[in-house]
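Colleague: One predicted model, sequence on top.
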Amino acid sequence: MKSTPRTLAAVVTGVAAAMGSAAAPAVAVGTVPVPVPLEAAEKTLHMELPSLSGEIPLPKPGKPDGPQFVEGRLLPARTLPQLPITGGLPGAGMRAPVPHVLGTGFDHADVGVPASDLRTLSPGLSVDAPLTRPNPDHMGLPDTKLPEAGILAPVLQTAPGADLGTGPGL
């Protein structure tokens, strides 16, 4: 009688560990796998079709850098801060049968484009008012100056890659 709850606990723990390890690669990269089912078309056409799969990235917004106060300016340096967004480029995979076109040892060709990390920063804005800080020489009144405006350029960083291969078997 005591072994039944232990056995059930071991099975539940094993299933949870298996599901956790299967989900770990998708969570680590931030993508959701998308299989393309072609089995019904294979049965209908009585032929072997390529296998297709994909990965859709999950973008994650980050915490923007706050305004930076600079001495001599009335407004902060980054009035509209840049918003960082991390995610990934979509990945795809295709494996197609190639019946001995390349020789007797080659039965398939495959293309793999793994999901790659992507880091972006949205554009930002930096402006300064046409007034200076209060000037003690003019009884505390600010001086006038030319207004300043600047656009912080967006940033896009990634390193995509692809694999092309042939080999025996499917």
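Modeller: Cool, the structure landed.
Colleague: going forward, measure contacts and count neighbours with C-alpha atoms only.
Modeller: Fine.
Colleague: Could you identify the longest helix within this structure?
Modeller: Longest helix in the chain, counting residues (DSSP state H): helix 3-29.
Colleague: another one to put next to it:
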Amino acid sequence: MKSTTRCSVAAVLACMASAVGAGSAAAVSVPVTLPLESLETVLPVPAPELSTGVPVPVPGAPQAPAHVAGRMLPYGTLPRIPLSSELPGTELGVPVTEPLGESTLGVARAGSEAADLSLATPGASLGAPLSAPRPELYGQPEPVLPEVALLTPSLRGAPAAGVLLS
């Protein structure tokens, strides 16, 4: 691959990375309260209360491909794209009634706290089916088996939860 082709591929990837990085904002989540009152017609117990949120992933800037000596294509040809989001807090409240009577004992609550999440999408690194020019072949490349490496996705976060009776 000529150096002009290699430079133009790097320029296109750099433009894509800057365009993705320019639109990033703070991690947010959209609050959602689920209406579960219709369960009271089917079940003989009071309906639970459930409030949670929907995480909104925000893309970050991917790492630029890195040139490695002896390879025609850069490492990280298809870069991993980092995403960040906030795992919203969830709260579930279920009224607890006395088994033999009509009085309520309280409300059993289960909840989780909001936590930050970070995710990186899978990526790939490709090797060309030709080697670098060989001096023993008078500057001609030699056919080789193409190399493919898959970069694994990652997910990081520290969610926490708890249960109480009030």
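Modeller: Okay, I see it. Being a predicted model, the structure only gives us computed values, none of them experimental.
Colleague: Where in structure 2 does the next helix or strand along the chain from the longest helix of structure 1 fall?
Modeller: Toward the C-terminus, helix 3-29 of structure 1 is succeeded by strand 31-36 as the next helix or strand (DSSP states H and E). Strand 31-36 of structure 1 lines up with residues 29-34 of structure 2 when matched by TM-score structural alignment.
Colleague: and the angle from the longest helix of structure 1 to strand 31-36?
Modeller: 100 degrees (axes from the mean of the first three to the mean of the last three CA atoms, to 10 degrees).
Colleague: sorry, back to before: what comes up buried for the match of strand 31-36 of structure 1?
Modeller: Within stretch 29-34 of structure 2, the residues scored as buried using 16 or more other CA atoms under 10 Å are Ser29.
Colleague: The most centrally placed residue in structure 2: helix or strand, and which one exactly?
Modeller: With distances taken as CA atoms, centre = their mean, the residue of structure 2 nearest its centroid is Leu119 (3.2 Å). Taking DSSP H and E as the definition, Leu119 of structure 2 sits inside strand 115-120.
Colleague: Tell me the buried residues in that strand?
Modeller: Buried residues in strand 115-120 of structure 2, counted by 16+ other CA under 10 Å: 116-120.
Colleague: Format the residues you listed as TSV; extra columns: distance to Ser166 of structure 2.
Modeller: Below are those laid out as TSV (distance: CA to CA, whole Å):
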residue	distance to Ser166 of structure 2
Asp116	28
Leu117	30
Ser118	34
Leu119	36
Ala120	40
